[in-house]
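[1] okay, sequence plus prediction incoming.
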Amino acid sequence: MNFIQQAYKGKNEWYHYFATILIVFIGWQIIGVLPLFTTAVMYSSDMGEFMTAANTGFTSLGIDKNLFLFLMIITFVFGLVGLLLSVKFVHKRPVKTLITSRDKIDWKRFWFGFLLWGFIAGIVTLSDVFISPEDFISNFKPIPFFTLLLVAILFLPFQTSFEELLFRGYLMQGFGTWFKNRWLPLIITSVIFGLLHGANPEVEKLGYISMVFYIGTGLLFGITTLMDEGTELALGLHAANNIIAAILVTTDWTAFQTDALYIDTSEPSVGFEMFFPVLILYPVLLLIFSKKYGWTNWKDKLIGTIKKPNTGSEETFS
């Protein structure tokens, strides 16, 4: 069975999806934020300061940047736990089916995507520093930086895995079984993925044209998942992207405000660099993956139909 058909190994009534989304929301946005709220209260002098800081994401309270990043990641950890438990106990199917259609999770694919995009993103990011050094300030402080490096490497993959398994896994499969095709789940999950990033401060600074980048990135992850019949490559790409973003360059107007190596002091603007990944780098990545993994039949895998396997009752799946 292909990746979307993995959903048929479990229960797929509307109330199973409703229950899962509710559980994920409670874990992610209620239980998961308690450590952050508790810390924010400790840093606030009174409730007025707390409420004011809440409107800016608590960044004005002076919470250590690495601690703040860790607390933000914790929210996604609880969301991920809620998602995995729901797939197993609400939908009653193996967690592996959320990740891949292969017999086993292919970690070599994850590491290939991670290392390839980590190298490319790192080169592109640092090239900006060398091309326009006047726009960057060196920010290397050994203890904060290496703490950041540890937090980013050990914990950021939980955040990216939650997003990938929710959008390219759970929702892609769910929409696929509902609409009986591949292209609509690809479009819907990419747009939702982009819209959820609409609350990021960089969108406020740059305008909604920046959604081209987020929706385009969602399309990259979605196309990769559909063509490769699993999320391993997308998991690696997303993890590398966020780790590089966290440790190399930071600004005072993006979602990631960290103790990175450099601070970008340039005035935010919309230029070709925003569209460069979507128009140039992402197609190159897809070409590399297609050559390495022998992707064929693009039309059917991206816009083909989805049928329920004729294998008897749901309980016969393993």
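    Alright, I've got the coordinates. Numbers count the residues shown, from 1 in each chain.
[2] contacts and neighbour counts: CA atoms only from here.
    Will do.
[3] residues near L154, how many?
    Residues contacting L154 under the criterion other CA atoms under 10 Å number 11.
[4] which secondary structure elements does the helix or strand harbouring it sit against?
    Here L154 sits within helix 142-164, counting by DSSP states H and E. Using 3 or more CA pairs under 8 Å, 6 or more residues apart in numbering; DSSP states H and E as the contact test, the elements touching helix 142-164 are helix 65-89, helix 232-247.
[5] ok now the helix or strand that comes right after the last one, how far from the chain's centre?
    From helix 232-247 onward toward the C-terminus, using DSSP H and E, the following helix or strand is strand 249-250. Computed by CA atoms, centre = their mean, to the nearest Å, the chain-centroid distance of strand 249-250 equals 19 Å.
[6] I'd like the next helix or strand past strand 249-250.
    strand 262-264.
[7] list the contacts of that next one.
    Identification of contacts with strand 262-264 by CA atoms under 8 Å, 6 or more residues apart in numbering yields 135-140, 248-251.
[8] try stretch 53-73
    Taking CA under 8 Å, 6+ apart as the rule, stretch 53-73 contacts 33, 35-36, 40, 43-44, 50, 144, 147-148, 151, 155-156, 158-159, 257-259.
[9] could you turn the buried ones of those into a PyMOL selection?
    Here is the PyMOL selection string for the buried members of the contacts of stretch 53-73, based on 16 or more other CA atoms under 10 Å:
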select buried, resi 33+36+40+43+44+50+144+148+151+155+156+158+159+257+258+259
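[10] now do W253 against A199, distance only.
    12 Å (CA to CA, to the nearest Å).
[11] revised request: answer the last question for S161.
    S161 is 20 Å from A199, by CA to CA.
[12] and what of F275?
    On the measure of CA to CA, F275 and A199 end up 20 Å apart.
[13] higher neighbour count, those two?
    Neighbours were counted for F275 and for A199 using other CA under 10 Å; F275 has more, 16 against 11.
[14] which helix or strand contains that one?
    Using DSSP H and E, F275 sits in helix 272-276.
[15] now do that helix: which elements does it pack against?
    helix 211-228.
[16] take this one as well and set it beside the first:
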Amino acid sequence: MYVEQGYKGTLGLWKYFIFPVGFIGLMVLNYLIIQFLDIDVEALIRSEIERKGTNRFLVESILPLIVGLLLLLLWVKYVHQQSISSLTTSRKKVDWKRISFAFGIWGVITILLTAADIYFSPDNYVLNFNLTKFIPLAIIAILLIPLQTSFEEYLFRGHMMQGLGIMAKNRWLPLIVTSVLFGLMHIANPEVDKLGYGIMIYYIGTGFFLGILTLMDEGLELALGFHAANNLITALLVTADWTAFQTDSIYLDISEPVLGWDVLIPVFVLYPILLLIFSRKYGWKNWKDKLFGKVLTKDEFVALNKNESNLA
């Protein structure tokens, strides 16, 4: 019962609004400024990279989210007085094997699919590998990107999922709200400018996938591992000059940006396959109840935990 873990802190509706409203407000303000001033995001990124270098630009892009992660965890621990463990999982302790498994399986799939695309469409890629530049990138990416993705998971699938679930007393509302907001968070990305709003199918679809992982597995571990692999492998393996991540990756994608099958395949093919794999491995059952069922009241949750403790 992951959503109900929020009862382990001191409740108060205002405590659940501060961070989401503040963060989403900043995202909306950023988007409105870009639209109002008609800023060319791609040109701006290119200019900043030329001035600062790719690694410094990457660090400066990620750093605000890392600070956000630290502030969010401090908020939960000292204002909610809730343990980070109960924000992460309904299990007695964080299952690092789950994080590693999700990271590994999606990392391997991403590498294989990218390798296949490079093999069958070699004209779309340029080998960009430079060991002197790649090593600093790898160190920065490995240390910082998992923190960036963890902030997004702890905010949307953790803090917001638990808060909305406790307030609404159901699971479907937080699943929908957090998934849509997670997708909309990416609306100012240069990919949207290049590919159009159709790319939001991928972003919102990924939000739903991560939300389903969290609710079905009763914890953030699988979502944390998947999200870290997705961003880290992308940053190291292949980037393009029109994406949010522009690094000294092994390959550069020089193809003309087109909204195609690569947006739909993950959402409608790969994610369902992954859900099947995870469900078989971890024995998921009661899909309807876990995704659409009610959230226990605090009294019901406390009574259930007391009964389980007595049986143990």
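    Noted; the coordinates are in hand. Because the structure is predicted, anything quoted here is derived from the model rather than measured.
[17] in a markdown table, list the contacts of strand 262-264 of structure 1 along with neighbour count and distance to I209 of structure 1.
    What follows is the contacts of strand 262-264 of structure 1, written out as a markdown table (neighbours: other CA atoms under 10 Å; distance: CA to CA, whole Å):
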| residue | neighbour count | distance to I209 of structure 1 |
| --- | --- | --- |
| D135 | 15 | 23 |
| F136 | 19 | 24 |
| I137 | 15 | 27 |
| S138 | 13 | 29 |
| N139 | 17 | 30 |
| F140 | 15 | 32 |
| L248 | 21 | 24 |
| V249 | 23 | 22 |
| T250 | 23 | 21 |
| T251 | 19 | 19 |
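[18] which of the residues you listed sit farthest apart?
    D135 and F140 (15.8 Å; CA to CA).
[19] against R51 of structure 2, how distant is E221 of structure 2?
    38 Å.
[20] neighbour-wise, which of the two wins?
    E221 (24 against 11).
[21] excluding its backbone neighbours, what's nearest the more buried one?
    Of all residues not flanking E221 of structure 2 in the chain, I99 sits nearest, at 4.9 Å (CA to CA, 6 or more residues apart in numbering).
[22] and that neighbour, how many neighbours?
    By other CA under 10 Å, neighbour count at I99 of structure 2 equals 20.
[23] still on that earlier bit, over in structure 2, find the residue span the helix holding L154 of structure 1 aligns onto.
    Counting by TM-score structural alignment, helix 142-164 of structure 1 pairs with residues 131-153 of structure 2.
[24] what's the matching stretch in contact with?
    Residues contacting stretch 131-153 of structure 2 (CA under 8 Å, 6+ apart): 55, 59, 62-63, 65-66, 68-69, 72, 220, 223-224, 227-228, 231-232, 235-236, 247-250.
[25] spit out the contact partners of L186 of structure 1.
    172, 219, 222-223, 302.
[26] do P190 of structure 2 as well
    Applying CA under 8 Å, 6+ apart, the residues contacting P190 of structure 2 are 41-42, 242-244.
[27] using the three-state scheme, assign L29 of structure 2.
    What DSSP: H, G, I helix; E, B strand; the rest coil gives for L29 of structure 2 is helix.
[28] from K8 of structure 2, how far out is it?
    34 Å.
[29] who has more neighbours out of those two?
    Comparing L29 of structure 2 with K8 by neighbour count (other CA under 10 Å), the higher total belongs to K8, at 16 against 12.
[30] tell me the spacing between the aligned residue in structure 1 for that one and H16 of structure 1.
    Alignment note (TM-score structural alignment): K8 of structure 2 maps to K9 of structure 1. Distance, K9 of structure 1 to H16 of structure 1, by CA to CA: 13 Å.
[31] so how far is F36 of structure 2 from the alignment partner in structure 2 of Y262 of structure 1?
    Correspondence of Y262 of structure 1 to structure 2, assessed by TM-score structural alignment: Y251. Y251 of structure 2 sits at a distance of 35 Å from F36 of structure 2 (criterion: CA to CA).
[32] settle it for me: which of those two has more neighbours?
    Neighbour totals were compared for Y251 of structure 2 and F36, and Y251 leads with 21 against 9 (other CA under 10 Å).
[33] and the contacts of stretch 69-87 of structure 2?
    5-6, 8-11, 15, 19, 92-94, 147-148, 150-151, 154-155, 158-159.
[34] before we move on, what about stretch 2-10 of structure 2?
    79-83, 86-87, 89-90, 161-163, 165-166, 171, 214-215, 218-219, 295-296, 298, 301.
[35] please repeat the previous calculation with a cut-off of 6 Å.
    With contact meaning CA atoms under 6 Å, 6 or more residues apart in numbering, stretch 2-10 of structure 2 is reached by 80-82, 86, 90, 162, 218-219.
[36] in CSV: those, plus neighbour count, secondary structure and distance to L184 of structure 2.
    Shown next, in CSV, are the contacts of stretch 2-10 of structure 2 (neighbours: other CA atoms under 10 Å; DSSP: H, G, I helix; E, B strand; the rest coil; distance: CA to CA, whole Å):
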residue, neighbour count, secondary structure, distance to L184 of structure 2
H80, 19, coil, 27
Q81, 14, coil, 30
Q82, 21, coil, 28
S86, 22, helix, 27
S90, 19, coil, 28
Q162, 24, helix, 20
E218, 21, coil, 25
G219, 28, strand, 23
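[37] give the equivalent position in structure 2 for L235 of structure 1.
    So, by TM-score structural alignment, L235 of structure 1 is matched to L224.
[38] cool, and L80 of structure 1?
    By TM-score structural alignment, L80 of structure 1 lines up with L69.
[39] what about its match, how many residues nearby?
    Count around L69 of structure 2 with other CA under 10 Å applied: 21.
[40] how close does it get to T10 of structure 2?
    L69 of structure 2 is 20 Å from T10 of structure 2, by CA to CA.
[41] likewise L164 of structure 2?
    On the measure of CA to CA, L164 of structure 2 and T10 of structure 2 end up 15 Å apart.
[42] so those two - more neighbours on which side?
    Taking neighbours as other CA under 10 Å, L164 of structure 2 and T10 compare with L164 leading, 22 against 13.
[43] just checking, the more buried one touches P174?
    Yes. When contacts are counted by CA atoms under 6 Å, L164 of structure 2 is listed as touching P174 (5.3 Å).
[44] stretch 195-203 of structure 2: end-to-end distance?
    Span of stretch 195-203 of structure 2 from end to end, CA to CA: 13 Å.
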